[in-house]
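Novice: Prediction below, plus the sequence it came from.
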Amino acid sequence: MATQRRVVASLLASILVVVAYHPSDSVAVERGDAVWLAAASLGALAVWFAFEVLSIGRGSSAHQLRFRKSTRTSIALDVIPWLLGGWMMLAAFGSSPPGNLRQATNEAWIWVSGAAIFGLSRRLFASDAIRQTLLALLFGCAVLQSVHALHQQLISLPQMRLQYESNPDAVLARVGIDAPQGSGERNVFENRLYDGGPTGTFALANSLAGVLIFGVLLSAAMIWQRFSLMVTSERIGWLLLFVLLAAAMMMTRSRASVIAVFCGIVFVVFMTMGIRKRVLGWVSAGTLLMITLVGILLSVFGRREWFEQAPASLAFRWQYWRSTWRMVAEHPLFGAGPGNFQSIYERFREPSANESIADPHHFFFETIGSGGVVAGILLILGMILFASEVYTKYRNGDQSKDGPPVFDRSAEIYVWIGASVGLLVVWIGGLLTLKIPDLDAHTFAVPIAIASIVFVTPSLRKTSRIELNTIALSILGAIMIHLSISSGWTIPGISIYVWVCAAAVVPDGKERIPSPDRAQTKPFEATRHKQLSLLLLLGTLAGLVCVVRMSWLPIYRETRALAAAESELIRGRLVQADRWLETAEQADRWSANASRWRAEVFRRRLVMGDTASDRLKADWRASIDRSKLRSGDDPAAYREFGTAQLHVYQRFGEMTDLNAAFETFKQAVAWNPSDQWLAAQLSEVARAKGDTKLAEQMAERARWLSGLSSNLERMLDRQWILVAEKIGEPASTAPIRQPADKVLSVSSAS
């Protein structure tokens, strides 16, 4: 059992380090960036069950073993996450179409990963040494992120701002943003560049703040609980770490993280004072439940004027949650499906809402938005079971044997070996793929993170079990508060902290115990346990085969073919590039990436030529049709397709292309009725087709939408749309755009 835990803990440590460098923030999960996590977590779980099968009965006869049984609540707590993950996978298929099946399955695997890591961590944390060592590793990862964030704030971001000021078009081209001067897209980029905070290895500052909560709270709790027992060097070290982490968190400008940390510190303070823990626990649980219920009721039945005076960011959250609730009311079984929230949400977005969001910024609404009512019920049931298990384990008298965690040097060594392997995988893999982390920042971040782990490990060894439980529970509660206001919990870089901390609070004490008393043993228990372990091993291996065959291999083959196509395009070898793109299309028949890229290549070849080749036009239009079929009901994708069709019309003036653009934009507006750019563009295309009535309706709608919320980025003079006219040679390099207010005013005058 000890070897089993140490080996699997080493595997989990590797996963934690890799996730710290590849957190898959924003829409990266939908692109398949985190499919490896499902394979790795299922692989680690398979190793655990393989040890169970191989070790039972070896070295000890069956009558020398007895088993400490888990409670029904503890067993149910293991089962519920698997039911939720299974339902999300079912929702992925059940919601596609209208959803994108590749995106849906990519995100569904995150829920499976969560079930695997949570269940695995519960078993590992029956060992005190593994629990405190993995918590120290997570703390080191938080320190790594904080140093990276400070480097960005003080060095990287000022340098990027200087580069942008000297050559804004070059910077925009480097990051892949098409934003003409004066457009709303450029305003969004500039706002994030000048007003946004550091992001670490994440894509968004709020996501980074969720991880920094872990480090800030752990250091604050250690200072509060053990300051009087520390020597001077320990006090100085912990205070410096707290300041470092808190400073980085404040630089993210995340108000949600500040609120979450405050609540976590209050919880730690009350738990260490003379107030009875049972009373405090029930009061805290009741308060959280009431806040959740009131929030849901207000989001569903509340009147808009109730929130008009609320802070802008909170008012936006109410918009997200109301729209999500309407979406679930219309699609109660599966919601939007995992991975497709952003595209389906646009149909329900309130006209005054300014942002197109990837998630509703609340873990409960994100769950029902991805899996419908059944997913919400499973989540609530899991939370109730978790609270019940916490109460059962930590009620008065249950921890009479409290004391420092049992010191196990061997377990620590295994964890550090695993972490070192994970670090090597990150950097060697980065060198091989030419995608290494920020070398300048991590020249400082890695040594400081390692030094922090070395420093905090002795302190954590001295921390009692009750103190560790309090720390883990406060961190878990704080992160969930953060996820109730900001960021999403299908981001592995954040959610893995949720899974591990939850497991640290309710570890599963089930283990094999030597039993010298023959009269009290039951020989059939070993056989039954071995059969169950074998069944679970086969199920885990089946899941591993599914994730590899269904997701990882197609994504890998497509990615490799796309990289080869890009290399051929750089060399100007268009025929060879098209062959690779065709290979990529066939490699992953659920993905729209290759077909969209192929359509883009065909479009460029079309508009750059003097005449439109019939065969090239047919290939381009076929690629557009395949892209539509694979993309699902995604208004953003249809905006891309309509723009391409209208660009070809500008170049050659064929009515077939204008009609196609008209149908594409018309469908996009139906799926996203709150987008002022789409309304303005459809108005211009309708005018060119001679549909005066629709053109006037869409122009009026575009003007109305642009005036909502008093947001400058929505103004029509910042919405650059394509002119629906034959332009010829001047449109051979790029589509001709003009501000929407100018185009619509000319249309109205004519």
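Specialist: Ah, there it is. This is a predicted model, so every value here is computed, not measured.

Novice: alpha carbons only for contacts and neighbour counts from here, please
Specialist: Fine.

Novice: Work out the gap between whichever strand or helix holds residue 164 and the centre of the chain.
Specialist: Residue 164 is located in helix 157-166, with elements delineated by DSSP states H and E. Taking CA atoms, centre = their mean, to the nearest Å, one finds the center of helix 157-166 at 28 Å from the center of the full chain.

Novice: Can you name every helix or strand that whichever helix or strand comes after it contacts?
Specialist: Proceeding N to C from helix 157-166, the next assigned helix or strand is helix 168-174, under DSSP H and E. The contact analysis (3 or more CA pairs under 8 Å, 6 or more residues apart in numbering; DSSP states H and E) places helix 168-174 against helix 157-166.

Novice: Second structure follows, compare the two:
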Amino acid sequence: MKRGAERPASPDPMERMGGRLAAIGLALAVAIVAGRTFYPSEDAADGSGVIFILLEMSLGLIALACWIAGAKGPKPGAVTWSWGVLLGAIAVSTLSAAYQFPAKILLWEWVGAGMLLLFLRQQTGRTSPMPMAGLVVSLALTQSLIACWQVGVEHPRLRKMYEERHPDVLAEIEMMGIAPGSGEERLFRDRLYAPEAYGTFGHPNSLAGLLVLGLPLLVAAAELAWRWPTRPWRLAGVGIAVAIVLMGLLLTRSRSAWLAALCGLGVMAVFHPRGVRVLWPWRRWLLLAGLGLGLAVAMLSLVGVFDWLVIVESSKSLRYRAEWWWGTLGVIEDHPLFGTGFGNFGSAYLEHKLPFSSEEIRDPHNFVLELLAGAGPVALVAYLAALGFALRELWERNDQSPDTDASTLPGGTPLWWWAGVVLAAVMLIWFAFPGWAGWLGMGFWAFALVAVSGFRARAAAKTASLEHAGVEPIARAVFAGTLALHVHWLAAGGINYPGLLLPCWALLAASSGRISDWSPNFSNQVTTAVGLLILAGMFLQTLYFPLVERDRILAEVRSISMEGGSRALERRTSAQRYLAKSQPGDASHWAHLGQLETARMERSARDRGVAQEAYRQAELAWKRAIQLDPRRAAHHRGLAQTYQAAGKMGLDRQGYAKSVASWDEVIARYPNLAANRFGYAEALMLLGKKNKAKDEFERALELDRTPHPDKKLSEAQRRMAEQFVEP
């Protein structure tokens, strides 16, 4: 340093602390988005992802600490206030829900998403959208690789091992807490033999949603790579990544996702500075890509992986959705103001479903109807407003940003990004389902591929001197990907799945927001601090502690279920009874208790006193489940089967008559389910009404041959019905 020159001012300690807190928060945000995407979130209403909600609440406190440290950022505007109105509407619908526990869980999932949104918008101007875009691409690429591995290698091997009852597969099933012969094992088997790819998600449509969000970002990366002088190897890397994601999208067999992907790519072309003319120089590459995709589809068809019926029978899928949507309109008519409360739709839908429509759907497979039926019109308007304002800010920020030079663009991948990725991997190994660790190598392989996918914007600016080289294409990609995902949600649903909601809004929050130097004053900081602390206390009291207690009891029940003998059944029933009484509003706990008490009754045949007491407890449990969820056919069916078993054991002389009466209730509500008709016929046969039983067996066989019965008859049931109808 020259003599007399001024020394650079040392950074303010509070400012330095704020920067460190922001880096920690950004690492947490990356960990939350990555971890929640890999962790199955279709069952979010059961509270399995509470650890992620806890981390999201921590982000709200970090945002407050950054403000106290003097951090400046965009002033809360239309997006933030719209999101606040949305949360308020969901809270009101939760309070009015018939069953509040799943509604509370999903409410806190949305609150956690709001905390993530608040923190990332606070960082506007200090971070680039590049790292979050790179994260979404890496997640899409990793899930695509897993999908290809599943369909090509893993599932064929597991099917063979499962058919041979290999000890390794049986041990893995046991680790998952799945009892042999249970409904959970049937679901495991159905998932194993499903032709679609689903990655680590619970449904192919969920995987397809993530790929639809990531595909436009990869196209933007291809555009950046095309502009670089050293583009051949970079463009080749992006091309490989695009091919892998397209293959994963193809293997999901999700028609709504294919249409949404085309919409997203069309939006990117239309809003390109050169319009659709930008495609003309790429015509040869596009033709080659189309031929390659057609060849891949033909090869997959030859080996049996791709079935043309997926396209041919698309009208049938649309008809099913029309049936679901028509039933959903009845739910909305019954709950016009506040909705049913999230997590309560499935029960309310049963009263309005069409005769041949599916009985067991969790959502209407349309995000507009899902918000309207679950949380009411205010929630729908608030969500659409937040989405519209965020997309407008994204476009305005891109148009109004000053000329960008290399010094203002991100230099490679920041350290907090890698810290978040590592933290997500550690969390998944620690908290997630068995077998996750086996995917780690493939996941990091995908992260390595991202390094050549075109997200080093500073290198682009230095080598090509491009104005907005790394910002403008990515902004269009975020805009297109967000719209494409919502197009997919119009036919697939899933807006309540955090594994899709969080990546979408994290990407949007990191890319939108007006850059400003606003900072809350002291009174605003105090108000925010008090509000966040009250919110954190409510979260701990209403959700976290009850879930910890529930999980403790469930762990005890599962550990006992692995044991054999009547003693284990007694202990498991006792634990389930405690669980049902600790959460008396959960119909599923009472239904499970009814099953256990019925099993205890059947096992205690030699001790009539114990069997009689178990029968009484089973009857009470089933009636409680029916009282809480009167539309659920499974509850009436369970009570009928308990009466039937009691009649066989001689515990109740009116058992068969009561069983038939319960089946009458089931058939009156759901007359077009083959499994229900078969059970009804069995009860009639035991009661001695053989002619009517024959009619019901015939009806069961007729319904079993319909295009999409909810519950097909088993082979044994089908043979029994055929023998009775045609002796």
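Specialist: Everything's here; your move. As the structure is a computational prediction, the values presented were derived from the model and not from experiment.

Novice: List the buried residues in the helix holding residue 164 of the first structure.
Specialist: 157, 160-161, 164 (16 or more other CA atoms under 10 Å).

Novice: repeat for stretch 74-90 of the second structure
Specialist: Buried residues in stretch 74-90 of the second structure (16+ other CA under 10 Å): 74-75, 79-80, 82-90.

Novice: do the same with stretch 269-278 of the first structure
Specialist: By neighbour count on 16+ other CA under 10 Å, the buried set for stretch 269-278 of the first structure is 271-272, 277.

Novice: What is the nearest of the buried residues of stretch 74-90 of the second structure to residue 458 of the second structure?
Specialist: residue 74 (24.4 Å; CA to CA).

Novice: Distance-wise, check that closest one relative to residue 162 of the second structure.
Specialist: Applying CA to CA, to the nearest Å, the value for residue 74 of the second structure to residue 162 of the second structure is 55 Å.

Novice: can you map out the helices along the stretch 501-650 of the first structure?
Specialist: Secondary structure of the stretch 501-650 of the first structure (DSSP state H, counting those that start in this stretch): helices at 523-547, 553-571, 574-587, 593-608, 614-631, 635-652.

Novice: Does anything pack onto the first one? Which helices or strands?
Specialist: Which is helix 523-547 of the first structure. helix 35-55, strand 65-67.

Novice: how about these, which one is nearest residue 177 of the first structure?
Specialist: Closest among those, once you apply CA to CA, is helix 35-55, at 26.1 Å.

Novice: Give me the contacts around the closest one.
Specialist: 4-5, 8, 11-12, 15, 29, 106, 109-110, 112-113, 116-117, 120, 530-531, 533-534, 536-537, 540-541, 543-544, 547-548, 551-552 (CA atoms under 8 Å, 6 or more residues apart in numbering).

Novice: Tell me which of the buried residues of stretch 74-90 of the second structure fall in helices.
Specialist: Under the assignment DSSP state H, those contribute 79-80, 82-90 to helices.

Novice: Tabulate the residues you listed (CSV), appending distance to residue 183 of the second structure.
Specialist: Formatted as CSV, these follow (distance: CA to CA, whole Å):
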residue, distance to residue 183 of the second structure
79, 43
80, 43
82, 42
83, 39
84, 40
85, 40
86, 37
87, 35
88, 37
89, 36
90, 32
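
Novice: any idea which of these is the one closest to residue 223 of the second structure?
Specialist: Using CA to CA, the shortest approach to residue 223 of the second structure within those belongs to residue 79, at 29.9 Å.

Novice: residue in the first structure matching that closest one?
Specialist: Using TM-score structural alignment, the partner of residue 79 of the second structure in the first structure is residue 77.

Novice: Could you do residue 34 of the second structure as well?
Specialist: By TM-score structural alignment, residue 34 of the second structure lines up with residue 17 in the first structure.
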